[in-house]
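# Structure, please.
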Amino acid sequence: MTRDWRAWHEGYDDPGSGLAWRLAAVRGHVAEALDRRAGPVRVLSVCAGDGRDVLGVLADRPDAARVSATLVELDPVLGDRARAAAAATDADVTVLTADAGDPATYAGLPPADLLLLCGIFGNVSPADIEHTITAAPALCGPGATVLWTRGRGRGFDDLDADVRRWFGAAGFVETAHETLDEGHHPTVGAVRLDVEPPATLPTLPALPALPALPPDRRLFTFR
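I've put the predicted structure just below:
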């Protein structure tokens, strides 16, 4: 690991921090995405950490049982924390202790209605950001929402316009974009895959498992 991610997560506990602001923003968009869909919802969180963004929302929802979530996290301690938090929800949660940058990790998973790419783009190269965005539709079902985060200042190159353009080129429509104009200027974006979902139904039809992503290139590598 390039840094102590367990210690990094302690920043969420400071209510005045950029991380706390980002967490609240992401949770808000997670809740909105769940509210927009009736019936079962499939969630995939990449580099999920301890899962507090998704699991913090599910813990407070009476309809959490309709959610099936897969959280991918390499650090086993953070993964165990996510499993413990998942036990406090009614959702069907699977925590994979696996390399989120390896395409093989996603083979056989169901397409996501909500995909979280949070805490990734600030730790990988611009080329890896673009490649991950280009690959994102292969992880999604029709009309899926994707949430992403990245800083824009204090040590971060400002790639905000590029990230938004890359999502557009990959077939996504932006639905939200917000930033905190202090510190490292954390930014939270929400996009929707530009395929309209079917009319609201009490249940969603079963979808085939995801095809294997091209195995010859990693999605990203933390630096």
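# Please count neighbours and contacts with C-alpha atoms only from this point.
Will do.
# Spatially central residue in this protein, please.
Taking Cα atoms, centre = their mean as the criterion, Leu116 is the residue nearest the geometric centre of the chain, at 1.0 Å.
# What residues does it make contact with?
Residues near Leu116 by Cα atoms under 8 Å, 6 or more residues apart in numbering: 43-46, 146-148.
# so it is in which element?
strand 112-117 (DSSP states H and E).
# Kindly report the same for Trp21.
Applying DSSP H and E, one finds Trp21 within helix 18-36.
# contact partners of that helix?
Here helix 18-36 makes contact (Cα under 8 Å, 6+ apart) with 11-15, 41, 53-54, 56-57, 114, 145, 147, 149, 180, 182-188, 190.
# buried ones in the longest strand seen in the chain?
Looking across the chain with DSSP state E, the single longest strand is strand 140-150. For strand 140-150, burial by neighbour count (16 or more other Cα atoms under 10 Å) applies to 140-150.
# and Gly108, how many neighbours?
For Gly108, the tally of surrounding residues (other Cα atoms under 10 Å) stands at 12.
# Please generate a structure for the following sequence too, so the two can be compared:
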Amino acid sequence: MASETDWQAWHEPYADENSPLSRRLRLVRRAITAWLDERPGEPLTVVSACAGQGHDVVGALATRADAHRVRATLLEYDSRNVTAARAAATRAGLANVDVRRADAGRLSSYAGVVPADLVLMAGVFGNVGDYDVRRTVAALPQLCAGGATVIWTRTRRAPDLTPALRNWLQDAGFAERSFHAPDGVLFSVGAHRFTGVPRPLDASGTLFTFVR
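Just a heads-up that it's a prediction; the model follows:
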């Protein structure tokens, strides 16, 4: 994963509950909660790409009495963020959250943890090239179980890629469940249900490389 950004410092705006990053986080958590509520009582699996400090998954699960039925794998490359995410999961008592130091841009990192019932691509599509966004979307059927949900985020900074991204998801076998693009900010949050046929994981493949 090629990147010059300090991804630990990138998380600092979360300290301000009114920052765009915090507002986006609340929408992602809300989408995770809605997904859990739609599938009550089931044992479920989650994989989060470029999970950072795990604010979305850990935060959503920490408030739920049924968190024990969810087995989540968080993939994060920055070792400092891995440490922070593990500590957060431990504080929340989430023994079924596994935080791994891994390059989520390589399909080999998903071996043994997919197909998943929820795939999180939060903070990914805004940091990779358009070609890699499309390539990742095309590969999502390798990560998804039947009926899985994908939650994703993307900036709408010009040129806005979200219309094309939503079409690519449809072409890959995903039905849109929600799309939030709040006024006054550039971020967007989408949730799509996989209606296609899962494909075997090609662990030799590449999804994306960060360009920031």
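# what's the TM between chain one and chain two?
The TM-score (TM-score structural alignment, normalised by the length of structure 2) is 0.92; 206 aligned residues with a Cα RMSD of 1.6 Å.
# rewinding a little: which residue numbers in structure 2 go with the following helix or strand past the helix holding Trp21 of structure 1?
Following helix 18-36 of structure 1 in sequence order, the next helix or strand is strand 41-46 (DSSP H and E). Using TM-score structural alignment, strand 41-46 of structure 1 corresponds to residues 44-49 of structure 2.
# Does the residue sitting furthest away from the middle of structure 2 fall in a helix, a strand, or a coil region?
No residue in structure 2 sits farther from the centre than Gly184, which is 23.3 Å out by Cα atoms, centre = their mean. The three-state label given to Gly184 of structure 2 by DSSP: H, G, I helix; E, B strand; the rest coil is coil.
# What is the aligned counterpart of it in structure 1?
Gly184 of structure 2 maps onto Glu182 in structure 1, by TM-score structural alignment.
# What distance do you get for its match to Trp21 of structure 1?
Applying Cα to Cα, to the nearest Å, the value for Glu182 of structure 1 to Trp21 of structure 1 is 11 Å.
# Ok, Asp80 of structure 1 next?
Taking Cα to Cα, one finds Asp80 of structure 1 at 24 Å from Trp21 of structure 1.
# on that earlier part again, count of neighbours near the residue nearest to the match of Gly184 of structure 2 when sequence neighbours are not counted?
Nearest non-adjacent residue to Glu182 of structure 1, counting by Cα to Cα, 6 or more residues apart in numbering: Gly18, 7.9 Å away. When neighbours are defined as other Cα under 10 Å, Gly18 of structure 1 has 22 of them.
# how about Gly18 of structure 1, what's its match in structure 2?
Match for Gly18 of structure 1 (TM-score structural alignment): Pro20.
# Give me the spatial nearest neighbour of Glu42 of structure 2, chain neighbours excluded.
Once flanking residues are discounted, Glu42 of structure 2 sits nearest to Arg69: 6.9 Å by Cα to Cα, 6+ apart.
# give the contact list for the counterpart of that neighbour in structure 1.
Superposed on structure 1 with TM-score structural alignment, Arg69 of structure 2 falls opposite Arg66. The contact partners of Arg66 of structure 1, taken as Cα under 8 Å, 6+ apart, are 39-41, 91.
# so which of the residues you listed persist in structure 2?
Counting by both residues aligned by TM-score structural alignment, their matches' Cα atoms under 8 Å, structure 2 reproduces these contacts from the contacts of Arg66 of structure 1: 39-41.
# now the helices for structure 2?
Per DSSP state H, structure 2 carries helices over the ranges 20-38, 55-62, 79-91, 130-139, 162-171.
# So for Glu4 of structure 2, which of those helices sits nearest?
Counting by Cα to Cα, Glu4 of structure 2 lies closest to helix 79-91 out of the helices of structure 2; the figure is 14.6 Å.
# residues contacting the nearest residue to Met121 of structure 2 once chain neighbours are set aside?
Closest residue in space to Met121 of structure 2, ignoring its immediate chain neighbours: Trp152 at 4.5 Å, by Cα to Cα, 6+ apart. With contact set as Cα under 8 Å, 6+ apart, Trp152 of structure 2 has these partners: 120-125, 189-191.
# Right, I'll leave it there.
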